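Participant: need a 3D model of the sequence below.
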Amino acid sequence: MTESLSLVRTGHVARVTLNRPQLRNAFNEEVIAELASTFDTLGRDPSLRAIVLAAEGKAFCAGADLNWMKSMAGYSWDENKADAGKLAEMLWAIYNCPVPVIARVQGDVYAGGVGLVSVCDIVVAVESAGFCLSEAKLGLLPATISPYVIRALGEQASRRYFVTAERFSAAEAHRLGLVHELADSVEALDAKVDALAGAIAANGPAAVRACKKLVQDVAHQPITPALRDDTARRIADIRASDEGRAGVQSFLNKSPLPWI
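Facilitator: You can find the predicted model right below:
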């Protein structure tokens, strides 16, 4: 990959690592482009079962790179819009990636970094990590990341932390649902992440991708006749698929699952 990002593939699991520890893994234009391109490529790999998004150093991601922010200080409205659009597309590339993404949060998460965590499907964090939506401190707002943060953190908590820009703990992030699992050490963090990736990889590959899309498509939708019909069609599709038929037959015959 590059100096800013590394990619390691082990079996059916890929690990994407932010590698700018001296800059607290902050974003700049190059990092945003690399993340978007990497997740777009990984999402088109049918053999991939899970992706771990990790970071080197003490911080997971501190948001925007200060040097990048300096370069944007004199931008026009149109330039600011185009720049923000690139961040929006990167976040969408991760959120919309058909492969489940696990965030391995080993340190502090600030501003756009909270957005990066929010687009992941599963979040595991060390107990010492802190979170902060710090944009308002600078006279800004977390607009581009807001669709994902509000979904992950919840509307009421977002009302508070968007306007106060307070730091909150990993324990609080866990209580609010942004973080799924807490770990008391980096070793425990890695063990939990590996266990989750292994659990995903043991399931039907097509079923896992369909499950991820199901949640995104059904969440917050009114339970209308059209939605009920759509969910019935989805289960019929997968029951009739080669993977679905093989899985049911393996279960009934108590034989090994073909994808393991």
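Participant: only C-alpha atoms from now on, for both contacts and neighbour counts.
Facilitator: Will do.
Participant: measure the residue nearest to Gln22 when sequence neighbours are not counted to Val186 for me?
Facilitator: Spatial nearest neighbour of Gln22, chain neighbours left out: Gly57 (7.6 Å); criterion: C-alpha to C-alpha, 6 or more residues apart in numbering. Noted for Gly57: a distance of 12 Å to Val186, by C-alpha to C-alpha, to the nearest Å.
Participant: Ile200 against Arg49, yeah?
Facilitator: Yes - judged on C-alpha atoms under 8 Å, Ile200 makes contact with Arg49 at a distance of 6.9 Å.
Participant: more neighbours: which of the two?
Facilitator: Neighbours per residue (other C-alpha atoms under 10 Å) separate Ile200 from Arg49, with Arg49 holding more: 27 against 18.
Participant: isn't that one right up against Gly204?
Facilitator: No - using C-alpha under 8 Å, Arg49 and Gly204 do not qualify as a contacting pair, with a distance of 9.1 Å.
Participant: secondary structure class for the residue nearest to Gln22?
Facilitator: Three-state secondary structure (criterion: DSSP: H, G, I helix; E, B strand; the rest coil) places Gly57 in coil.
Participant: hmm, who's touching stretch 95-102?
Facilitator: The contact list for stretch 95-102, computed with C-alpha atoms under 8 Å, 6 or more residues apart in numbering, reads 39-40, 42-43, 48-53, 94, 119-124, 193, 197, 208-209, 212-213.
Participant: would you do the same for the sequence below? I want to compare the two.
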Amino acid sequence: MYETISIDVDARGVATLMLDRPEKHNAMSAQMLAELTQAAGALGTDDTVRVVVLTGAGKSFCAGGDLDWMREQMAADPDTRAREAGKLAHMLQALNTMPKPLIGAVQGNAFGGGVGMASVCDVALGADHLKMGLTEVRLGIIPATIGPYVIARMGEGRARRVFFSGRLFDAPEAVELGLLARVVPCGDLAAAVEAEVSPYLSTAPGAVASAKALARSLGPRIDADTIDMTVQALKNRWETEEAAEGIGAFFDKRKAAWMV
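Facilitator: Take a look at the predicted model:
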């Protein structure tokens, strides 16, 4: 059914939603975005599912955007770019509003959209070797469509520490920033996730869904207008000379003009 992700549901109703492109460090393609959106809808309406664990196969959680997908965006017209950006935004919204607890198990690297996915988890746990970063500005673009979820998770003040510097940060700093609940040794990540999952198996599923919806409604507004605004912001940035230079330099394996 799925080619870029996998889903396994155990006898307790714990679903593991795994990004499953380990050879690509689980970089996001258009197909992966579509499959994740579909999976969020299916898991959210499955009465046998009590909790969802989001993780990545192999060495990385998610290395950001797939290179081939990025090349396609470079060659595309502005409206096509906007539609593709919208796919990422709507995938994150589907995970963010899924009426099931979403526990993130984050290892290896989580860049760009990978940070966005960690941000929509109700609880995200990180392995101690984890590296994260919002690296879009290095390419002359911005973390636009993931922005509402990152800001909702970190708060504006903490987000400003990393939102537009492009620098990488480690797992302990991710805890300080509010992205991760805690850090554990890589070998202990599965046990730590299980400790987060277990309490939900004693709760009323409908009450959990209602409480999650209430919490989301009391937080920063992320609605269709917000999503459209971020898509437009990214569309505008794609049209700049900086974006052409930064993305071109990335694919040419050279320094962009502004790098010293």
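Participant: which helix or strand contains the spatially most central residue of structure 2?
Facilitator: With distances taken as C-alpha atoms, centre = their mean, the residue of structure 2 nearest its centroid is Met117 (1.8 Å). Mapping Met117 of structure 2 onto the secondary structure by DSSP states H and E places it in helix 113-119.
Participant: C-terminal to that helix, what's the next element?
Facilitator: strand 123-127.
Participant: how close does that following strand sit to structure 1?
Facilitator: Average distance between strand 123-127 of structure 2 and its aligned residues in structure 1, after superposition and using mean C-alpha distance after the TM-score superposition for structure 1, equals 0.5 Å.
Participant: the following helix or strand past that strand - contacts with which helices or strands?
Facilitator: Reading on from strand 123-127 of structure 2 to the C-terminus, the next helix or strand found by DSSP H and E is strand 131-133. The helices and strands touching strand 131-133 of structure 2, judged by 3 or more C-alpha pairs under 8 Å, 6 or more residues apart in numbering; DSSP states H and E, are strand 109-111, strand 168-170, helix 171-177.
Participant: run the last query once more with 7 Å
Facilitator: Packed against strand 131-133 of structure 2 by the contact rule (3 or more C-alpha pairs under 7 Å, 6 or more residues apart in numbering; DSSP states H and E) you find strand 109-111, strand 168-170.
Participant: and those, which is most packed in?
Facilitator: When you average the neighbours per residue for each of those (mean count of other C-alpha atoms under 10 Å), strand 109-111 leads with a mean of 25.
Participant: let me see the residues that make contact with it.
Facilitator: Strand 109-111 of structure 2 has contacts (C-alpha atoms under 7 Å, 6 or more residues apart in numbering) with 60-64, 130-135.
Participant: helices of the stretch 101-250 of structure 1, start to end?
Facilitator: Per DSSP state H, counting those that start in this stretch, the stretch 101-250 of structure 1 has helices spanning 112-118, 146-153, 155-164, 170-176, 186-201, 205-218, 225-239, 242-253. These are given in chain order.
Participant: look at Glu241 of structure 2 and say how many residues are nearby.
Facilitator: Residue crowding around Glu241 of structure 2 was assessed by other C-alpha under 10 Å; the count is 10.
Participant: repeat that for Lys137 of structure 1.
Facilitator: Other residues close to Lys137 of structure 1 by other C-alpha under 10 Å number 13.
Participant: so who does it touch?
Facilitator: Ala165.
Participant: again, 10 Å this time
Facilitator: When contacts are counted by C-alpha atoms under 10 Å, 6 or more residues apart in numbering, Lys137 of structure 1 is found next to 162-166.
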